[in-house]
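Enquirer: Build me a model:
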Amino acid sequence: MTGLEIFDRFESEVRGYVRSFPVVFEQAQGSTLHTEDGKEYLDFFAGAGVLNYGHNNPIFTQALIEYLQSGGIIHGLDMATVAKRDFIEAFQRIVLAPRGLDYKIQFTGPTGANAVEAALKVARQATGRSNVIAFTNAFHGLSLGALAATSNKKYRAAGGVSLGDVTRLPYDGYLGDNVDTLDLLERLLDDPGSGVDLPAAVIVEAIQGEGGINVASIAWLRRLREITEARGILLILDEIQAGVGRSGDFFSFEAAGIVPDLVTVSKSISASGLPMALVLLRAEVDVWEPGAHTGTFRGNNLAFISARAALETYWADTAFTDSIAEREAQLRAALEAIAAEFPEAEFTVRGRGLMYGIASTKNPALAGAVSAEAFTRGLVIETSGAHDEVLKFLPALTITADELDRGLQIVRESLTAVLSA
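Expert: Sure thing, here's the model as predicted:
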């Protein structure tokens, strides 16, 4: 069988992205994808945030080849290995210590959802409470505990069971720019007649990715930290998509100057696309009994190798974050120009770092149509939001200025084609 026939015939109907991008990819390098029949695509998707450093980054490829050829441990459960020790040392030295962060590191099963599951479980154990506060348009994963904190109706309906012990409240901006939604949170927490039990934790994304590129303000995040800290509620920052440089800083909460009690990290932490996930937690919260949360593949030593290489290459000084800031300025200026160029769409532009979106307040279906048209022109770009109304820009952090300009020109051409059809 050739082409997509074998996938259509034998793969589950659950497959998703292949329906939006119906080709067979074979090779990739940096920000470029190649199909088996030789067509080239520019990538503004980056594996949904897994490939912050681009496809097949030669720095990581070389490190992995050398490790494999040396006979290094590949699968280690949670046993001690040289690869894990070297990663922990590098993460502590390069990421945590310079930011004044004093966290223990838990290696969970290798998905973001498993990191969220672990964070929620240990928060409930540490506090002895069960309720969790989550926010509108949140996405925290699709296993049942994480799904309970996720907002999207489609995903929640697929769970097939009731999803309890989570109270949903409005995210920053959900009720308009002039409403501080934390007034409601504070009132509910302090009113014994509200019916909202004191939660074990509040879980939040500083930048909501799947929810539509919604960016919490610095003031809102700081107030959320003050509210939780004053009441003994643990604050969990979900950094799975917005972390590892995506926001312009290593962590998306850094700009607010806050220190969460727990942090979930996955997607690009391995740097190479290999599965890996972490929970960072304060020592007082680390109440686990040995083996209380396990996972067969929590010791992915190949991921430790590429993760360490990324830290030592990109995060030892400010050169990388400086380059991200340059590309962000380029991207934001271009998106604002596009919004001005197509006033009939009534676009809003939002984002931070290299995590941006444009959404038409007039025509929510426009984003999907532009994504489809852009794909025919050689650009992979996805949509997000409750109605898929946001065209989501998630290029590799290593993308060149020329590549970014080329992709943005394809978006312009696609918009012109769709709006004139």
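Enquirer: alpha carbons only for contacts and neighbour counts from here, please
Expert: Noted.
Enquirer: tell me the secondary structure for the residue of the chain positioned farthest from its centre?
Expert: Residue farthest from the centre of the chain, counting by Cα atoms, centre = their mean, is Gly193 at 36.2 Å. Assigned by DSSP: H, G, I helix; E, B strand; the rest coil, the conformation of Gly193 is coil.
Enquirer: And the strands in the stretch 1-150 of the chain?
Expert: 25-29, 32-35, 40-43, 104-107, 132-135 (DSSP state E, counting those that start in this stretch).
Enquirer: what's the closest non-adjacent residue to Phe25?
Expert: Among residues not flanking Phe25 along the chain, Thr35 sits closest, at 4.0 Å (Cα to Cα, 6 or more residues apart in numbering).
Enquirer: Distance-wise, check the one you found relative to Val24.
Expert: Separation of Thr35 from Val24 (Cα to Cα, to the nearest Å): 5 Å.
Enquirer: Now for the closest residue to Gly385 other than its chain neighbours, how many residues are close by?
Expert: The shortest distance from Gly385 to any non-neighbouring residue, by Cα to Cα, 6+ apart, is to Gly212 (3.8 Å). Gly212: 26 surrounding residues under other Cα atoms under 10 Å.
Enquirer: before we move on, what about Gly159?
Expert: Using other Cα under 10 Å, Gly159 has 14 neighbouring residues.
Enquirer: Following up with a second sequence; could you model it the same way so I can compare the two?
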Amino acid sequence: MNSLEIFNKYESEVRGYIRSFPKVFNRAKGAEIWDEDGKRYIDFFAGAGALNYGHNNPEINRAVIEYLQNDGIGHALDMGTVAKRNFIKSFVECILEPRKLDYKLQFVGPTGTNAIETALKIARKVKKRTSVISFTNGFHGMSMGALSITGNRYYHDENYGVPAYTTQVPFFNYMGDEVNTVAYLRRILEDQSSGLELPAAVVLETIQAEGGINVASESWLRDIQKICHDFDVLLIVDDIQVGNGRTGNFFSFERAGIQPDIVTLSKSIGGGHPMSLVLMKPELDKWSPGEHSGTFRGNNLAFVAAHTALETYWRDETFAKDVQQKGKLVESRMQKIKDLYPELIVELRGLGMIRGLEFKDTELASNICSRAFELGLVIETAGAQGQVIKFLGSLVITEVLINEGFDLLEQAIFDAKSAHEAELPANAPLEEVAEVL
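Expert: As a prediction, this is how the structure comes out:
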């Protein structure tokens, strides 16, 4: 068998990223990965945002290895362990107390969609209402409840029996500057004839990552929180991909000065290990013991990794400032690309270390990412049609690698554009592309 044949023969057709990045990878460090043939790639993908602290972070690895060597508890359901206690203490001291946030922690496991399911469940339980409001182009996960508030039709199938009682409303600037989507939401909530039930919660991402790097304004977020308060509706912020420092602050909502009723965290909160967490205001913690459970909600290796990440990066503001500075470099490199190709690109958008370039031609965006991978750069698309090329590199990536990666992306855009103009097929051999160039 060749290197990919075993996957093609035995693994489900549902596999996705292996099609975009058709290599067998062998090792990784920081923001670099190598395939089994030794070819090096710069990683602008970071495990879809699960590796904010990079591949094989040395501090995290050291702590986990030491824990394993000392026969530390691995699996403990929701029993008390030293690893969990250390994580809670660090999370309170490094994250909650400096931001004057008062939340109870619920460990759910081990994926982001588990956190969303839990948040929806507790919101409905507390408010004794079934309806939930979410937003156009939102993405919240692949289990049934999470799917019900996910906008993209691609992920839906009527045969799934996705639960009802959810309504999507327009996100910030979804209908352009001329339509005030906050006023629209307020109106349909206050109008008894709008046909909309009073919801238990409003669920949103402050930056829609999979939806195309759609950034809500600070004032819009504050207005949404005000509506929730006015109508006795809970505000749930899904910070699974854009939290954990991605925007330059630990939480993506900090810039707006809001305090959601419920926050969901996953991906990078585990320091590279599976972990999922729901934060809720203390008065919302209405669970009875064991009413909501899960076998793998006590991943102690993740607690060790997460504790180490917090102590290494979040004891002061140094790391956050570094992320913000790198974000400016990423923005400047993307702006340069936009200026080079105004005929190809609609706009640049994003914040901190999540940025996107929206292309007019979806196929071209896809071809650019494919060409970038051939050159040694892992980068993916986002948006409803995959029209946005998304930067999601780890937060510990060096400026040298950022610049090297963007040099490769610029080359990939030039190559893909030239091949497109020459009417070469997307999968044309590199030799043919080279002849055109």
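Enquirer: For the two chains, what TM-score is obtained?
Expert: The TM-score (TM-score structural alignment, normalised by the length of the first structure) is 0.98; 419 aligned residues with a Cα RMSD of 0.9 Å.
Enquirer: How much space separates the residue nearest to Phe25 of the first structure from Gly3 of the first structure?
Expert: Counting by Cα to Cα, the gap from Thr35 of the first structure to Gly3 of the first structure is 10 Å.
Enquirer: One more: Ile74 of the first structure?
Expert: Where Gly3 of the first structure is concerned, Ile74 of the first structure sits at a distance of 33 Å (Cα to Cα).
Enquirer: which of these two has more neighbours?
Expert: Ile74 (17 against 13).
Enquirer: correct me, but the more buried one touches Phe297?
Expert: No: in this structure, Ile74 of the first structure is not within contact of Phe297 by Cα atoms under 8 Å, at 10.0 Å.
Enquirer: Ser151 of the first structure: what's it in contact with?
Expert: Residues near Ser151 of the first structure by Cα atoms under 8 Å, 6 or more residues apart in numbering: Phe135, Thr136, Asn137, Ala138, Phe139.
Enquirer: ok, and the most crowded of those?
Expert: For the contacts of Ser151 of the first structure, the largest number of neighbours (other Cα under 10 Å) sits with Ala138, at 28 neighbours.
Enquirer: Which residues are in contact with it?
Expert: Applying Cα under 8 Å, 6+ apart, the residues contacting Ala138 of the first structure are Ala149, Thr150, Ser151, Asn152, Val204, Glu205, Gln208, Glu210, Gly211.
Enquirer: Quickly find the element holding the third one.
Expert: Following DSSP states H and E, one finds Ser151 of the first structure outside all helices and strands.
Enquirer: what does Val378 of the second structure align to in the first structure?
Expert: Counting by TM-score structural alignment, Val378 of the second structure lines up with Val380 in the first structure.
Enquirer: doesn't Phe303 make contact with His75 of the second structure?
Expert: No: contact criterion Cα under 8 Å: His75 of the second structure and Phe303 do not qualify, at 11.0 Å.
Enquirer: Excluding residues flanking it in the chain, which one is nearest the spatially most central residue of the second structure?
Expert: Nearest residue to the geometric centre of the second structure (Cα atoms, centre = their mean): Gln241, 2.0 Å. Nearest non-adjacent residue to Gln241 of the second structure, counting by Cα to Cα, 6+ apart: Gly49, 5.6 Å away.
Enquirer: Aligned counterpart of that neighbour in the first structure, please.
Expert: So, by TM-score structural alignment, Gly49 of the second structure is matched to Gly49.
Enquirer: can I assume that match is in contact with Ser268?
Expert: Yes: between Gly49 of the first structure and Ser268 there is a contact under Cα under 8 Å: 6.5 Å.
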